[in-house]
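Chemist: Sharing a sequence plus its predicted fold:
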Amino acid sequence: MTAAIAYPSYRQPKMRWLPSVPEHWNEQRAKTFFREVDERSKTGQEELLSVSHLTGVTPRSQKKVTMFKAASYVGSKLCRPGDIVINTLWAWMAALGASKHVGIVSPAYGVYRPHRVESFNPAYLDYLLRTRAYIAEYIGRSTGIRSSRLRLYPNQFLDIALIQPPRSEQDQIVAYLRAQDAHIARFIKTRRDLISLLIELKQTIIEGAVTQGLNSATEKRHSGIEWIPQIPAHWETSKLKHVAAFNPSRSESAAFRLSDASVSFLPMECITTDGKLQSIETRKTSDVWEGYTYFRRNDVVMAKITPCFENGKGGLLDTLPTEIGFGTTEFIVLRAAEQRVRPAFLAKLLSLRTFRVLGADAMTGAAGQQRVPLGFVKNFGIVLPPLGEQDQILNELQTATAEQDVAIEKIRGEIALIREYRDCLIADVVTGQVDVRGWQPGPEDVVDDAALAVLGDDLEDMTGEEGGDGED
């Protein structure tokens, strides 16, 4: 890390969202540097690329995505190294970036090729174009009837002013930021590893309580279920389909559609790997009624696609901010039969490691797109204590896992803070608020591309969701 040093002199930029920029930096409209290209694939065999607000332009093969692959990609847009690729519909979320690859993207995306390859270091643009100042510009220039339908068309992007440091400074900025990213990535990895250990400890506590009860001296009997040989003698056995309704019909909430009320929107990344809900959006019912999975408050959701299923993505929707909500089609929704099982107890059963391991073994589908069969979930054998005992177990678990919960939330807070710091650092450096021309890498500034991948993995939170990627 280097001490913050300002440039000797600054000037006011043309773009209103930017702070003052170094006086000697160039600033021209994007059309000065780029032109739109519409080169199409004749075979559809080029590498399929993902365009995300989380990680920019990345090979789809390296992503944990949940979209179905198309039957053919003939006619997809080709992009090449150095091209800027923009998801027209999600530019307002910064779903764009500079490509490092020859590959194909959706025909609906914008592809912009530099007039002169030496004008920009593509990595510098990749940092710059996803800063908050530029996101504000995309939002201001996009058109659409509502925020979730804003589109940034080519003439609008090409009219945006781009700041251009001398190429040598761009290269230095990229080297500096990559070194800082390496430090941040290593920090995040150690914290994520600790979270995984704490979640595993929680799982051990939970699995013992929901399969054996709180009193180890209770008389036992054979369960008849292979994965739980012995259970308390007074507990009953069942299959999930007998204690929960699956994927309730959205027609029960037709009134919400008629009124176009605000409802919760829950992409996969809004659920943590220990079942907590975070950063839930609200959208109008008309935006999500078709093409998304419906649920209500206190329903239980679980991911059905790999690797989200194995990682325990899902949980009880008890903190859903609205009565109903919609989310990714990769959710299975279960509604507890209240006379048999508490919703929270059902959520604990679906979080068990044994359930996830057996479900992963039962998965079907092509590699990378495998899903747990609904039949497996419906016919999964479980054990149920009486409702009163379920309440006791839930209360005891809340106390028994409180220490882990507090520690996990503290670590997540640390990761959020370091990410906020990273965003601010990038913005300051790429806009010239900090002069890094004198920075020299030290032995601790080792940059490992594999290690840097943790930055994207952490943002996606092992979700398989691309967030701003849309359908390719």
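Modeler: Thanks, I have it.
Chemist: hey, let's count contacts and neighbours off CA atoms from now on
Modeler: Noted.
Chemist: burial of residue 258, as a residue count?
Modeler: Neighbours of residue 258 under the rule other C-alpha atoms under 10 Å: 10.
Chemist: Ok, residue 376 next?
Modeler: 14.
Chemist: go on, residue 420?
Modeler: By the measure other C-alpha under 10 Å, the count of residues near residue 420 is 11.
Chemist: Distance check, it against residue 276.
Modeler: 21 Å (C-alpha to C-alpha, to the nearest Å).
Chemist: and residue 382, what helix or strand is that in?
Modeler: strand 381-384 (DSSP states H and E).
Chemist: and what of residue 112?
Modeler: strand 110-114.
Chemist: just checking, next helix/strand downstream of that strand?
Modeler: helix 122-128.
Chemist: now for the helix or strand that that following helix is followed by, which elements pack on it?
Modeler: For helix 122-128, the following helix or strand on the C-terminal side (DSSP H and E) is helix 132-141. In terms of contacts (3 or more C-alpha pairs under 8 Å, 6 or more residues apart in numbering; DSSP states H and E), helix 132-141 is packed against helix 154-158.
Chemist: Packing partners of the following helix or strand past the helix it packs on?
Modeler: Heading C-terminal from helix 154-158, the first helix or strand you meet, by DSSP H and E, is strand 161-164. Where contact means 3+ C-alpha pairs under 8 Å, 6+ apart, strand 161-164 is packed against strand 26-29.
Chemist: ok, and what's touching the strand it packs on?
Modeler: 13-14, 158-166 (C-alpha atoms under 8 Å, 6 or more residues apart in numbering).
Chemist: Take this one as well and set it beside the first:
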Amino acid sequence: MREMKDSGVEWVGEIPADWDVLRNKNTFTCRKKLVGAESSTIQLLSLTTKGIRKKDVNNAEGKLPESFDTYQYVQVDELVMCLFDLDCSAVFSGISPYFGMISPAYKVLSCLKNMVPRYAEYWFKYVSDGRKFNHYAKNIRYTLSYEEFSSLPILVPHIDIQKKIVSFLDSKCSKIDDIIARGQAAIEKLKEYKLSVITEAVTKGLNPEASMKDSGYEFIGKIPATWRVLQLRYVGKCQNGISKSGEFFGTGFPFVSYSDVYKNYELPVTTSGLIESSESERKSYSVQKGDVFFTRTSETIEEVGLTAVCLKSIEKATFAGFLIRVRPNKDIINPLFSKYYFRSEHHRQFIVKEMNLVTRASLGQELLKRLPVLLPPLHEQQEISTYLENKCVAIDQSISKKQLVIDKLTEYKKSLIYEVVTGKKEV
């Protein structure tokens, strides 16, 4: 068994006696060389949750600057560090397999002779997964200056040990990642199947022998002859959510957030937020059974127009300004039918098609009011809802089982990286 010593770093604990604890400034150099007028000839890169990726300037999602002249060079095997939003950012670092340019908001590091780039990447993976640098950041956005970052500790085993660690973790993590990728692919197929089941039921009904008629919309096609088609403006009333400054949030009354809608087909009984709201605001922005909430704005079109339905009124609640509430007219649409109908594929097709006509991903009431809504007779809405509840529960259970396996593998990978890069496990 190896001799161990106290690292002197609370969140690391004991390390092998022959390992060094250095500062980042002793293992990296930071430089910032702007591409300038050469920007049009340099590959654009992006720091993502899957590492450094090439980005197509002519077909890129998200916001892009008018000019890339202020972007900085990145060389192969250099580390790109995101030293802001440490409390919530999905990415902290990545090693570049490419030569290119990247946003000046990041820090670009080169390894000194005592540091193997891939070992450094695994070390910062451990740091990021546990948010280990958070308590060193002293401002609201959890940002570290480079001077602060450069004084923080890093474990430095002998260069040969670093190479062994990289070889071991590359082998182990690639196998774990392959299993996770297969699980995620299976989940995506189940989600696609669920969506197809929903779309078929809410556009064609459950009776294959039903007489059909033209819906009047090419992307919907034929629908049962007894169904009506109305624009959303005739189904219910639209209302944008409440808009207040930050000091009003965190205490007070229930608040339906963007994520409450984005992540769910139906609103959770307990909302994720609180807000200090007045009696008149709670009346104007109330959350009642049957209300349908649409996401109104996002970075991408795919995240706009997603819905969640309120199946149980939430007393004294209000809802976010990034949402639109549709309160259906009486006896026109079953809340459970709404839950599935507004998540169906043809609904998404309409939103995406119409959103492509505007310059930013923001859903306005006038566009939403044009949304076609298929309305079976109420008794048939109930039949469809009951069928979909039973069918989707089974699919969701299969998804949950696969997600549980992925979550366990993800945690195992994190613990493995921690044990190896801190010397708790010898390789």
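Modeler: Great, that's in hand. As the structure is a prediction and not an experimental result, all values here were calculated from the model.
Chemist: Report the TM-score for the pair.
Modeler: TM-score for the superposed chains, counting by TM-score structural alignment, normalised by the length of structure 2: 0.77, backed by 404 aligned residues with a C-alpha RMSD of 4.2 Å.
Chemist: and the helix or strand just after the strand holding residue 382 of structure 1, which residues are buried?
Modeler: Next along the chain after strand 381-384 of structure 1, taking DSSP H and E as the criterion, comes helix 387-400. Buried residues in helix 387-400 of structure 1, counted by 16 or more other C-alpha atoms under 10 Å: 390-391, 393-394, 397.
Chemist: Average offset of helix 387-400 of structure 1 relative to structure 2?
Modeler: Its aligned residues in structure 2 lie a mean 2.7 Å from helix 387-400 of structure 1 after superposition (mean C-alpha distance after the TM-score superposition for structure 1).
Chemist: Mind listing residues that contact that helix?
Modeler: For helix 387-400 of structure 1, using C-alpha under 8 Å, 6+ apart, the contacting residues are 205-206, 209-210, 213-214, 339-342, 344-345, 384.
Chemist: Just put those residues in TSV and tack on distance to residue 222 of structure 1 and secondary structure.
Modeler: Formatted as TSV, the contacts of helix 387-400 of structure 1 follow (distance: C-alpha to C-alpha, whole Å; DSSP: H, G, I helix; E, B strand; the rest coil):
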residue	distance to residue 222 of structure 1	secondary structure
205	22	helix
206	21	helix
209	17	helix
210	16	helix
213	15	coil
214	18	coil
339	24	coil
340	21	coil
341	21	coil
342	24	coil
344	25	helix
345	22	helix
384	14	strand
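Chemist: are any of these buried, and which?
Modeler: By 16+ other C-alpha under 10 Å, these give 206, 209-210, 213-214, 340-342, 344-345, 384 as buried.
Chemist: what's the closest of the residues you listed to residue 19 of structure 1?
Modeler: residue 344 (49.2 Å; C-alpha to C-alpha).
Chemist: Is the closest one in contact with residue 317, as I believe?
Modeler: No: Residue 344 of structure 1 lies out of contact with residue 317 (C-alpha atoms under 8 Å); the separation is 9.2 Å.
Chemist: can I assume residue 169 of structure 1 sits in a helix?
Modeler: Yes: counting by DSSP: H, G, I helix; E, B strand; the rest coil, residue 169 of structure 1 is found in a helix.
Chemist: Tell me the residue in structure 2 aligned with it.
Modeler: Under the alignment (TM-score structural alignment), residue 169 of structure 1 maps onto residue 161 of structure 2.
Chemist: what's the burial count for its match?
Modeler: 17.
Chemist: Same check on residue 100 of structure 1?
Modeler: Residue 100 of structure 1, neighbours per other C-alpha under 10 Å, totals 17.
Chemist: List the residues that contact the closest residue to it other than its chain neighbours.
Modeler: Among residues not flanking residue 100 of structure 1 along the chain, residue 81 sits closest, at 4.4 Å (C-alpha to C-alpha, 6 or more residues apart in numbering). Shown in contact with residue 81 of structure 1 (C-alpha under 8 Å, 6+ apart): 98-102.
Chemist: Type out the PyMOL command that picks the buried ones from those.
Modeler: Buried residues among these (16+ other C-alpha under 10 Å), as a PyMOL selection:
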select buried, resi 98+99+100+101+102
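Chemist: Residue 251 of structure 2 sits in which helix or strand?
Modeler: Taking DSSP H and E as the criterion, residue 251 of structure 2 maps to strand 249-256.
Chemist: Which residues does that strand contact?
Modeler: 270-277, 314-320.
Chemist: now stretch 114-131 of structure 2
Modeler: Counting by C-alpha under 8 Å, 6+ apart, 27-28, 77-79, 86-87, 91-95, 111, 133, 154, 156, 158-159, 162-163, 165-166, 414, 417-418, 421 sit against stretch 114-131 of structure 2.
Chemist: now the end-to-end length of stretch 1-14 of structure 2.
Modeler: 14 Å.
Chemist: Now which residue in structure 2 aligns to residue 39 of structure 1?
Modeler: In structure 2, residue 39 of structure 1 lands on residue 33 (TM-score structural alignment).
Chemist: who are the neighbours in contact with the closest residue to that match other than its chain neighbours?
Modeler: Leaving out its chain neighbours, the residue that sits closest to residue 33 of structure 2 by C-alpha to C-alpha, 6+ apart is residue 72, at 5.4 Å. When contacts are counted by C-alpha under 8 Å, 6+ apart, residue 72 of structure 2 touches 32-35, 101-104.
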